[in-house]
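In: This is a predicted model, with the sequence first.
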Amino acid sequence: MELFRLDNKVAVITGGGSGIGQAIAKSFGAQGAQVHILELNEEGGKGTAAEIIADGGKAQVHACNVADQAAVIAVMNNIIQSAGKLDILVNCAGIAHVGKLDSTAEQDFDRVYQVNVKGTYNCMYAVVGQMKKQGGGVILNIASIASSVGIPDRFAYSMSKGAVLTMTLSVAKDYLGDNIRCNCVSPARVHTPFVDGFIAKNYPGKEAEMFEKLSKTQPIGRMAKPAEVGNLALYLCSDEAGFITGCDYPIDGGFIRLNN
């Protein structure tokens, strides 16, 4: 028997147009899931869906701002109506912000909160009723090592990812009796287009040097590949992980435990 198959599973992945979300969507599609990508950047989502379909999988894209609860509920209801169920939700949509407390403006704090915290809440809120009705489901949230340790110059981002972690624990506890599993993963630095863009914007002319420096902050000596996070997400959302709920899984190259 092939492990970690998601045949006949309906999976929603937010932020599936690039980076970690894209890797998760492609991993799920390759394992037989019917993938629904929620993306603010609809074109990016279409690119991911096209790759999944080209590899023989099933994927659809839904333009959606996860910070807008009414929009999220409408999209989720449409998916449930057309598919008849919703088995898996992966909350991956998120934004970053660089700054300490005294250099974080109110509008920046609110923007990070709206996407990372409220967006995660909105999506869980929109699907939990269906999961209860159908007798179970799986929710996976993307947190961060910033949920567990202090990261310099990441005040608002750390706030948001700490909230993601604790929301995960609360949902896991409250819906044990409904057969709904809820976990989160906490990546360290992952080599995504966002990282390349951040380095190019903030360190022009020193891209290679800064990439090496940021890579070495992980004790293992490199950044994670998006596909490595995708593979962990696949396991946690598969039936083989049926005994796992209320857990946070660091995927961090040893950052939390070995960086001392």
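Out: Everything's here; your move. As the structure is a prediction and not an experimental result, all values here were calculated from the model.
In: Every contact and neighbour count from this point should use C-alpha atoms.
Out: Fine.
In: now the strands for the stretch 1-150 of the chain?
Out: Under the criterion DSSP state E, counting those that start in this stretch, strands of the stretch 1-150 of the chain are mapped to 10-14, 34-39, 58-63, 88-91, 137-142.
In: here's the one I want to compare it with:
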Amino acid sequence: MTTLDRKVAVVYGGGGTVGGAIARAFAREGAQVHVAGRTRAPLDRVVRSITGGGGHAEAALVDAADEDAVRRHLDQVTERTGRLDILVNAVGIPHVQGPPLAELDLDQFMAPIDGYLRTLFVTTKAAAPHLAKQGSGVVLTLSTPGARLTGRGFLGNGVSSAAVEAFSRILAGELGSEGVRVVCLRPHAIPESVGASHVTEAFAEMAGRAGATTQEWLAGAAQGTLLGRLPTPEDVAEYAAFAASDRARTMTGAIANLGSGVIVD
């Protein structure tokens, strides 16, 4: 038996680099996966990659910031499957990185804070009653090392990541009595996301201000880790599959440090 056999998982942002990798890992481990996002083509690619390998996956167009749309989607999933076991928020929010405080305007600062926290609140609030009803379940969130780092050029991103981690810890305390676990995954920069997600421009801006190309900047970021490498989408997905499984049944309120040692807890 695989580790997520007969589990029902919903991945918001499931068409993205990380969300798609998580969806594929869940399906490989036996889960019935529902990927959701605002763009059809990448969702369909993830579904084809799963069903082509014999797994079960479905896609839905859903804006994770729209409370009514998310509520309807989760109601439909649970009406058809009878349950909800895993919620993943892998939604990416376009934002700027690079400008220091003196050059940053209020809207640029607030964009990732409002965007990430809004989708996280909306998806979790809609899923919580379904998870609590069955007395079990897992909520997985995504953060970045910016939550713990200091420096220039990532003020909004760092504050939003710290807020995601605080949200996850507090939520674990609130939902624990219902049997629901909450784990936040904190990977470092993922090179495979370049050209395929919202981080492309953010990384390019940071690299440009350092007088480097994006690839040179990422190589420097890798050298700044203890392992001398950056995580891959599959690295994050493998840990997500473990954290969502009963093998991690005593883990909650945790921040999983998947940054190859860029920070040491």
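Out: In hand now; what should we look at? Bear in mind that the values here come from a model prediction, so they are computed numbers and not experimental data.
In: TM-score of the superposition?
Out: Put the two chains on top of each other and the TM-score (TM-score structural alignment, normalised by the length of structure 1) is 0.91; 256 aligned residues with a Cα RMSD of 2.1 Å.
In: hang on, the earlier thing: of all the strands of the stretch 1-150 of structure 1, which lies closest to Asn78 of structure 1?
Out: Nearest of the strands of the stretch 1-150 of structure 1 to Asn78 of structure 1, taken as Cα to Cα: strand 58-63 at 9.9 Å.
In: Just give me the mean distance for the longest strand along structure 1 relative to structure 2.
Out: Scanning structure 1 for the strand with the most residues, using DSSP state E, yields strand 180-187. Its aligned residues in structure 2 lie a mean 0.7 Å from strand 180-187 of structure 1 after superposition (mean Cα distance after the TM-score superposition for structure 1).
In: ok, residues contacting the helix or strand following that strand?
Out: Using DSSP states H and E, the helix or strand that directly follows strand 180-187 of structure 1 along the chain is helix 193-202. Residues from elsewhere that reach helix 193-202 of structure 1, judged by Cα atoms under 8 Å, 6 or more residues apart in numbering: Ser18, Gly19, Glu207, Met210, Phe211.
In: Can you tell me which of these end up in helices?
Out: Those of the contacts of helix 193-202 of structure 1 mapping onto helices are Gly19, Glu207, Met210, Phe211, per DSSP state H.
In: so what's the last one closest to, chain neighbours aside?
Out: Spatial nearest neighbour of Phe211 of structure 1, excluding adjacent residues (Cα to Cα, 6 or more residues apart in numbering): Ile199 at 7.3 Å.
In: Show me where the stretch 51-200 of structure 2 has its helices.
Out: 67-81, 106-134, 155-175, 199-209 (DSSP state H, counting those that start in this stretch).
In: Look at whatever residue of structure 1 lines up with Thr81 of structure 2 and say how many residues are nearby.
Out: In structure 1, Thr81 of structure 2 lines up with Ala83, judged by TM-score structural alignment. For Ala83 of structure 1, the count of nearby residues is 12 (other Cα atoms under 10 Å).
In: cool, and the one 4 residues further on?
Out: The local packing of Asp87 of structure 1 (other Cα under 10 Å) involves 24 other residues.
In: do Leu4 of structure 2 as well
Out: Around Leu4 of structure 2 there are 24 residues (other Cα under 10 Å).
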